Every structure is written in C-alpha cells, then in structure tokens.
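Trainee: Predicted model follows, preceded by the sequence.
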Amino acid sequence: MARYWPEPSFTHGLSNRTGILLVNLGTPDAPTAKALRPYLKEFLSDPRVVEIPRAIWWPILNGIILNTRPPKSAAKYASIWMDEGSPLRVHTERQSKLLKGFLNVGTGTDIDVAWAMRYGEPSIQDGLHALREKRCGRILVVPLYPQYSSSTTASVMDEVTRCMQHWRNLPEIRYVRSFHDDPGYISAIAQSVREHWIKNGEPERLLMSFHGVPRRTLELGDPYHCECHKTARLVAESLSFPTDRILVTFQSRFGKAEWLKPYTQPTLEVLARDGVTRVDVICPGFVSDCLETLEEIALECKEAFLTHGGRTFHYIPCLNERHDWISALTEITRTQLGHWLDIAPDSPDELAKARQRALDHGAKS
C-alpha cells in the first residue's frame, strides 16, 4: 500500500547530497500463501509485466491465479528461504552496504545508498523517501537487471516517476539503463566459473540460462533477447570455452503464449537423453540468487536432468557479494554519477552555519 510523507522543510544554504537507489525485482515477506497473494497481485498487475488487456487479464488474475498459485509458490519459497529471510532481499541489502563502503572508503565522498524492491518491501517509495530524508537532491537509480527489458528496467523507471509525481522539490535523477556488456560484470561472471572449474573440472556443456519473456516483446522491439546473447558471447570469449559446448536458454515461462526459446528445462532433458552426463548452469541475468536460481534451476532443473539420464549437475551461484562484482558495480555507479562525485557534501561546521543563517533569516522575516 502506498505511503505518503510530508514534504521535507527546505533550508537555505544547505547543498544537496548524492544518493543511490539499488532496485531489484521483489519478494514476499514470508514463504506463506498469505504473504504470496499480495506480492503476486502487485507483480502480475503491472501492465509492463503482463501485456494483456485488463478486461481479459483481471478476471483470470483475481479469479484463478491468485486463488491457486500462492500455496504452490509458497512451498517453493520455503525450500530456499534463509534464516535472515528471502535470499533476494538478503543479498540486495548486503550489496547496498558493500557498495556504500566501496564508494566512500578512502575516497573522500559521502554517498548515501538505499535499496528497494519493485514489488514488495521495502518499496521504491520507501527507498526514495529514505534518500529524500537525507537531503539527497541527486539520485542515481540502479535497476539490478544486467539486460534491459520493458518488463523490468522500464517498470522501475515508471514507478520512480509515479512515486515522485506529488513531490514539490524534485531531485535530479539518473538511471543505469543496463550493464549487460560491462567489462567488470563480464569478468566477475567468468571468474566465478573459472573458480568452480578449478575445484570441479570442466563440464561437457555450459548452459547459460536467462529469465524468459514472451517472444512478442522481441517482435515489438525489446532489446532484451539481443543483450542476453551479447552477455553470453562475452562470457564465453572470456572463458575461451568451445562455443559448441555452450548453450543459451530461457527459463521461467508462464502461461500458454510462446516465449523466447530454447526453454531451459526441456533443453536439459534433451541433453540428458542424448548422452551428456555433466552440465554446469549459470544465470547471468541475475546478480543475486533468488527463487528462479535456487529453486527453479538448482532444484527443479537438476532433478529433470538427472531423471532423464544425466549424472552430474552443477549450479554455479550468482555474483551475490563477490568482491569482483561489488567492484564492478562500484565502477558502474561511478561512471553514471559523473561530475556528481566532484560535489562535496557540507562539513559539520558548514551545516551549523547554514542552520544559523536560516534561523536568522526566519527571525528577520
């Protein structure tokens, strides 16, 4: 539910601070059907996510999906829930703290970093409010989706705009659109694979699974499919792994419409039936482990591969809190911050003087 706060008071003489808002997809508050229902309703009500006319989709969503899917999804979440909470929430919060440290330690900067979920809590509205309360008049929004898609990145931009439509004193806003070919991001993925292979040897096949979207989005001009393939090509080149042993697939298909192909689980089943005994799977479209990686890939797809004749299945974790990934994220944000990094925050003495000037001005008025 939307929450509204009064406009912060404006104090003459105080300069704006710079803030960063990391945004990930979202998660329910608990692995229960009760918690899943509002989360799924918010997620599946977004017209960027489900591009079906509301008159057709609304009865399906409220009459069927929200009455049948929450218990099933809750069981899936329960299988991967951490002591601290949802994996996606835990990793995103940790990444925000590490990013703040990487940005500020030893650099003389003082940048605020908040985090939010597009669906669920903390909301984008919560994150923006936290930065506004810290006097951030410059905000860099970083959707944690490496590959741009209308259903993810654009939806974040929509929500940021919606949340600020009643603000009187608007901040400067910048966005990180995508980082699918960022050298640091590519290098971190490749290094995580190398480290896994040093311990376990190389597989017969390396499968890169990205989250799927309806094929119609590609036909309408969404660049997501192309950016996924560019990421996969760059990772493969960095690994110097034979291209005929690498596959790019798409997971998490929902509904009856055709989505981007090939689909991940059916591909794994075919590989197993064809005599491939070992497969390693990575998910470069996710920077944090979540339901789609820990349950769908590491559990469901593993079972499917082994059931159809495969012998060894390795899921290579997402980047999460890897040092090289946080370093890459730091450089991504630094690039987008640009000259904002040169604007130093007020010192304590300057703040005190500005407050006194404001008090004196008020007394004279």
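Mentor: Received it, and whenever you're ready, just let me know what you need.

Trainee: CA atoms for contacts and neighbours, from now on please.
Mentor: Will do.

Trainee: give the contact list for the closest residue to residue 86 other than its chain neighbours.
Mentor: Once flanking residues are discounted, residue 86 sits nearest to residue 27: 6.9 Å by CA to CA, 6 or more residues apart in numbering. The neighbourhood of residue 27, defined by CA atoms under 8 Å, 6 or more residues apart in numbering, consists of 39, 86, 88-89, 117, 119-121.

Trainee: which one of those residues sits closest to residue 65?
Mentor: Proximity of those to residue 65, judged by CA to CA, is greatest for residue 39, which lies at 12.4 Å.

Trainee: any idea how far that closest one is from residue 73?
Mentor: Residue 39 is 11 Å from residue 73, where distance means CA to CA, to the nearest Å.

Trainee: Give me the more crowded residue out of the two.
Mentor: residue 39 (21 against 17; other CA atoms under 10 Å).

Trainee: Just to be sure, which of the contacts of residue 27 are found in strands?
Mentor: Of these, the ones assigned to strands by DSSP state E are 117, 119-120.

Trainee: Tabulate those residues (TSV), appending distance to residue 193.
Mentor: What follows is the ones in strands among the contacts of residue 27, written out as TSV (distance: CA to CA, whole Å):
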residue	distance to residue 193
117	28
119	31
120	32
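
Trainee: Make TSV out of the residues you listed and add neighbour count and distance to residue 100.
Mentor: Listed next are these as TSV, based on neighbours: other CA atoms under 10 Å; distance: CA to CA, whole Å:
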residue	neighbour count	distance to residue 100
117	23	18
119	23	23
120	21	23
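
Trainee: Strands along the stretch 101-250 of the chain, start to end?
Mentor: 112-120, 136-143, 172-175, 205-211, 246-251 (DSSP state E, counting those that start in this stretch).

Trainee: Quick one: list the elements packing against the shortest one.
Mentor: Contact partners of strand 172-175 among helices and strands, from 3 or more CA pairs under 8 Å, 6 or more residues apart in numbering; DSSP states H and E: strand 136-143, helix 323-337.

Trainee: Alongside the first one, take a look at this:
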Amino acid sequence: MKKKGLLLVNLGSPESYSKKDIRAFLKQFLSDRRVIEKSPLIWKPILYLVILPFRSRKNIEAYKSIWTEKGSPLKLYSRKQKEKIEDEIDFPVEYSMTYGEPSISNALKELIESKNCENIMVLPMFPQFSATTSAAVFDQIGQYFKNKRFIPQIQFINYYFNHPHYIRVLANSITQHRKKHKKSNLIICSYHGIPKDYSDKGDPYYEQCIENTKLLKEELKLSDKDIITTFQSRLGPQEWLKPYTFDTLKALGKQGIQEIDILSPSFSVDCLETLEEIKEEAEEVFISAGGKKLNYIPCLNDENEHIQFLVSFIKENFHSTSN
C-alpha cells in the first residue's frame, strides 16, 4: 500500500509587519493571474506604481495590530492545525501557503523526498471553492510536478462547506459564542469577496457562500431575517460580489439596529481580514453609523471540534491505493 501524506494549504501572510515583507507578500499574491485576471499590460503599472507603494505602507499598522509574539495569527493557527491533525492520524502532515512561506513546493518536497509519501491528499483550507483560492493551489501543485520524472497519486479536495459535520461545528461555534454574550437579533456571515465578473464567468464561489449561509440557517433553526450574507475585502473600483459588508453595517446602524453578531465563514483561521478588517474596522463603521456593538465570532482555528471534523473528513475522503 502506498504511503499516505497530507498537505494543508492556506493563503499566506507576510513574514513580518515590515514594509519590505508586506510588499514582497503583496507582490507575489497580486501577481497571480488567478487572483487578478486583468491583462499584465494594464495591471502591472497599477500594481507597481499604486498598489504596492500605497498598500505596503498602509498595511504596516494593520498587521502590527494583529501580530502575536509568535508571528502571524494565520501561520500560528495553521501550524497548530497541522500538529493537532498529525496527532490524530497515522501518516505525515505538512502545512503550506499559496504565497510566502512555508511554500507549497517545499512542503511537497518534504512529503515526497524526506517522508517517502506516494499518495498525497491536498486540502486547501478554504471551505468554499474559488478559482482565486483553491484553483491557485492546484496551479502550484501542477507547476511543482511540471518537470518531475515521478508524480505520486494526488487527491485534491475542492471544498467542504456543505459537509453536515462542518456545518454542525460552525453552527455550534455560533451557539457557544451567543451563550457567553448577549444574543443579538441578527447574524451576518461576511465572506471574502471576489470581482462580480469572476462569478459571471462561472466561478461557483457566490453560490457556495449563499448555500453555506442557508445550511447554517437551517442548522440553527433561524429565519431568513435572522441571518444574512455579505461580502468584504473589496479591492479597487470594479464591482465585487454584493451586498458589501461595510455598506450593510452602515445601513443597519442608520436603521437603529443596536447589536449584531458577525462571523467570516470563508476563513478557516483568523487573519488580517478577520481580526483587523472585521473585528476592528467593521465595528468602527457600525458604531459610527449609530450601532452600539458588533460581536465578532472567531474562526474555527484549532478548536477541538474543528480538528475532529477535519480528521474525520480526511479519513472519510482519503482513498488508499495498492499500485
């Protein structure tokens, strides 16, 4: 029987909150044609003359506000996920990042050359599929093997947002949070956005986000007015998936809504987009519009229920081969 190996992949993070490291990360991330589909002739001048100089400087304080003693929260939680999953299964596990370190190529090399794995499951830690995330992982897997003489068996997981066990774990995280805090009358599921034309061209992400919220609503036995879907992290002037999270919070604050619970189900671990953009910036937007409190519900991170789901899901989907 071929030796198994598991590769967990998340998006990535700068090595530090220095301008140099943030710029290097953004350059790699925003140069990927899966992320930005504009012609390089149009996009590269914008990237190098506007985006990198401005956002690298702007993001220093944002990253600094979420940084831990052990570094990036995204990497910290990803490493903890790897360690806890490895404790529960009998084959090697590596974690990697689509952009930055540890790289996908180095993690694959470790599994194949150092640990002799010939049957590898690749699990992008994005519950919903998008060409901007999971497909970018697939591209890098293919690129790694482009000039290799030997290619092991690869099992690629596209998404897991609709798995009943995952929905139960996500719903329970909401329930437990609301038991500890005053229960608001509204839950917002704020997903990372993508340009609308990506969705129009066939990216299934929007539909999967809508379905994710619907499954949560059913599991929590809520009505349509109790839980809604919005989209965050818009970049540039073009139209992205709507409704926008910040616009929704402004409107609700002006309508007299006092308190809202909010979570970001497109992220498996907390990161800049959750800890700074939602927990801090979104709350400021809501309060400025007349609201009183925005309760952020953390990502599942390395919580035991999340790890148990992941272990169960991996075992359920990892097929053994003998040849």
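Mentor: That came in fine, so what should we check first? Computed from a predicted model, the values in this text were never measured in an experiment.

Trainee: TM-score for this pair?
Mentor: In this superposition the chains share a TM-score of 0.97, using TM-score structural alignment, normalised by the length of the second structure; 321 aligned residues with a CA RMSD of 1.1 Å.

Trainee: which one of the helices and strands packed on strand 172-175 of the first structure has the most crowded surroundings?
Mentor: Per residue and on average, the most neighbours among those fall to strand 136-143, with a mean of 22 (mean count of other CA atoms under 10 Å).

Trainee: Report the mean deviation for that one after fitting onto the second structure.
Mentor: Mean deviation of strand 136-143 of the first structure relative to the second structure after superposition (mean CA distance after the TM-score superposition for the first structure): 0.6 Å.

Trainee: circling back to that earlier point, make a markdown table out of the helices and strands packed on strand 172-175 of the first structure and add distance to residue 103 of the first structure.
Mentor: Output for these, formatted as a markdown table (distance: least, CA to CA, whole Å):
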| stretch | distance to residue 103 of the first structure |
| --- | --- |
| strand 136-143 | 13 |
| helix 323-337 | 6 |
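
Trainee: Compare the ones you listed and give me the one nearest residue 179 of the first structure.
Mentor: Of all these, helix 323-337 comes closest under CA to CA, at 7.8 Å.

Trainee: what's the matching range in the second structure for the closest one?
Mentor: Using TM-score structural alignment, helix 323-337 of the first structure lines up with residues 304-318 of the second structure.

Trainee: Identify the residues contacting that stretch?
Mentor: 81, 84-85, 88-89, 121, 155, 165-166, 169, 300.

Trainee: Narrow the residues you listed to those in helices?
Mentor: In helices, defined here by DSSP state H, the members of the contacts of stretch 304-318 of the second structure are 81, 84-85, 88, 165-166, 169.

Trainee: quick one: which of the residues you listed is nearest to residue 205 of the second structure?
Mentor: Nearest to residue 205 of the second structure among these is residue 166, at 17.3 Å by CA to CA.

Trainee: What lines up with the closest one in the first structure?
Mentor: That one, residue 166 of the second structure, aligns with residue 185 by TM-score structural alignment.

Trainee: In the second structure, where's the longest strand?
Mentor: Every strand in the second structure considered (DSSP E), the longest is strand 4-12.

Trainee: centroid residue for the second structure?
Mentor: Per CA atoms, centre = their mean, the C-alpha nearest to the average position across the second structure is that of residue 267, at 3.3 Å.

Trainee: Which strand or helix spans that residue?
Mentor: Using DSSP states H and E, residue 267 of the second structure maps to neither a helix nor a strand.

Trainee: and it, what pairs with it in the first structure?
Mentor: Alignment note: residue 267 of the second structure maps to residue 286 in the first structure; criterion TM-score structural alignment.

Trainee: What of residue 223 of the second structure?
Mentor: Residue 223 of the second structure maps onto residue 242 in the first structure, by TM-score structural alignment.

Trainee: which residue in the first structure lines up with residue 50 of the second structure?
Mentor: Alignment note (TM-score structural alignment): residue 50 of the second structure maps to residue 64 of the first structure.

Trainee: Equivalent analysis for residue 287 of the second structure, please.
Mentor: Residue 287 of the second structure maps onto residue 306 in the first structure, with residues paired by TM-score structural alignment.

Trainee: ok, now how distant is its match from residue 139 of the first structure?
Mentor: For residue 306 of the first structure, the distance to residue 139 of the first structure equals 47 Å [CA to CA].

Trainee: about what we covered before: spatially nearest residue to the match of residue 223 of the second structure, not counting backbone neighbours?
Mentor: Nearest non-adjacent residue to residue 242 of the first structure, counting by CA to CA, 6+ apart: residue 236, 7.9 Å away.

Trainee: Please name the residues that touch that neighbour.
Mentor: 190, 242-243, 246.

Trainee: Aligned counterpart of residue 127 of the first structure in the second structure, please.
Mentor: Using TM-score structural alignment, residue 127 of the first structure sits opposite residue 107 in the second structure.

Trainee: I figured that match hits residue 94, correct?
Mentor: Yes - using CA atoms under 8 Å, residue 107 of the second structure is in contact with residue 94, at 6.0 Å.

Trainee: Name the residues contacting each of those two.
Mentor: When contacts are counted by CA under 8 Å, 6+ apart, the set common to residue 107 of the second structure and residue 94 consists of residue 7.
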